[in-house]
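1. Have a look at this fold, sequence not included:
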């Protein structure tokens, strides 16, 4: 279900572990600095980036399927056109492990197709919003 209200966003921000698809090794990029901010605010960040071994002091994984730990929320820093495939990966993981029940597409990233797939699978879904901005606004 699409989450657009503050109560729903607060519920998603109650997550402990956030897998970040497209997490970057480059300081100054949003895909690095936003996960770093979340990590500094008590969240466990699990980077998903097939081109890195470690990001933010955490092992980086090639895919969501490779992550051993339980995931609460999947934060996505990939181009909008890639997000339906990312949602498919989240759905597969959710069906297999009963975790990863929510997908968050970062500010500037949106896809009606990804939203439809997430909703059909019963996942919570946010798009075109910044995790850091919403955390600061609602919990900061």
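-> Sure, I can see it. Keep in mind the model is a prediction, meaning the values are calculated, not measured.

2. make it CA atoms for all contacts and neighbour counts henceforth
-> OK.

3. Isn't residue 117 up against residue 86?
-> No - the pair residue 117 / residue 86 is not scored as a contact, 10.3 Å apart, by C-alpha atoms under 8 Å.

4. Name the residues of the helix ranked longest in the chain that come out as buried.
-> In the chain, with assignment by DSSP state H, the single longest helix is helix 83-97. Neighbour-count burial for helix 83-97, counted by 16 or more other C-alpha atoms under 10 Å, picks out 83, 84, 86, 87, 90, 91, 92, 93, 94.

5. swap in stretch 117-132?
-> By 16+ other C-alpha under 10 Å, the buried positions in stretch 117-132 come out as 117, 118, 121, 123, 124, 125, 126, 127, 129, 130, 131, 132.

6. Grab the most central residue of the protein for me.
-> Geometric centre of the chain, nearest residue: residue 75, 1.1 Å, by C-alpha atoms, centre = their mean.

7. next, the one to line up against it:
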């Protein structure tokens, strides 16, 4: 099983860094799609409020539960910092969305033992594999 399938079959909750309340943005549409297929979404957005019916936290350190899979909708240059925050929050997987890649973020994640995916879309991979969220 490749790392993409392993992540989609393992994690039932996705912590989304850069989640958006704007339905026209991929950072809203993709988490919404995953939510509709059984995954719980924990949005991270500095504006706070609610996104997709869930409380949005200002940063990973503020998420009040164990963080597992962190999905990133931020520019590539910001991802090393997100990777460091994910490691500090105890995440076990880091996924950079389509078009987002960083050698430094990859090194930080892999050095900490995180599963790592970059430049892939969760929605595309979920559809390709025909999966629903795993049951906890």
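-> Nice, thanks for sending it over. Because the structure is a prediction, the values reported are computed rather than measured.

8. distance of the counterpart of residue 60 of the first structure in the second structure from residue 131 of the second structure?
-> Using TM-score structural alignment, the equivalent of residue 60 of the first structure in the second structure is residue 56. Between residue 56 of the second structure and residue 131 of the second structure the computed distance is 26 Å (C-alpha to C-alpha, to the nearest Å).

9. out of those two, which sits in the busier spot?
-> residue 56 (27 against 14; other C-alpha atoms under 10 Å).

10. okay but the more buried one is in contact with residue 50, surely?
-> Yes - with contacts counted by C-alpha under 8 Å, residue 56 of the second structure reaches residue 50, the gap being 5.2 Å.

11. re earlier: could you say what helices and strands the next helix or strand after the longest helix of the first structure packs with?
-> Counting by DSSP states H and E, the next helix or strand C-terminal to helix 83-97 of the first structure is strand 102-105. Counting contacts by 3 or more C-alpha pairs under 8 Å, 6 or more residues apart in numbering; DSSP states H and E, strand 102-105 of the first structure packs against strand 73-76, strand 124-126.

12. Map residue 115 of the second structure across to the first structure for me.
-> Residue 115 of the second structure maps onto residue 124 in the first structure, by TM-score structural alignment.

13. That match and residue 74 of the first structure, how far apart?
-> Taking C-alpha to C-alpha, one finds residue 124 of the first structure at 10 Å from residue 74 of the first structure.

14. Overlap in contacts, these two.
-> 102, 103 (C-alpha atoms under 8 Å, 6 or more residues apart in numbering).

15. Next, work out how far apart residue 41 of the first structure and residue 82 of the first structure are.
-> From residue 41 of the first structure to residue 82 of the first structure the distance is 28 Å (C-alpha to C-alpha).

16. no wait, residue 128 of the first structure
-> 14 Å.

17. Contacts only, for residue 50 of the second structure.
-> Neighbours of residue 50 of the second structure in contact, by C-alpha under 8 Å, 6+ apart: 21, 56.

18. Residue 29 is in contact with residue 23 of the second structure, correct?
-> Yes - using C-alpha under 8 Å, residue 23 of the second structure is in contact with residue 29, at 6.1 Å.

19. number of nearby residues for the equivalent of residue 23 of the first structure over in the second structure?
-> By TM-score structural alignment, residue 23 of the first structure lines up with residue 19 in the second structure. Counted with other C-alpha under 10 Å, the neighbours of residue 19 of the second structure add up to 29.

20. didn't residue 19 of the second structure look like it was pressed against residue 45?
-> Yes - the criterion here is C-alpha under 8 Å, and residue 19 of the second structure meets it with residue 45 at 5.9 Å.
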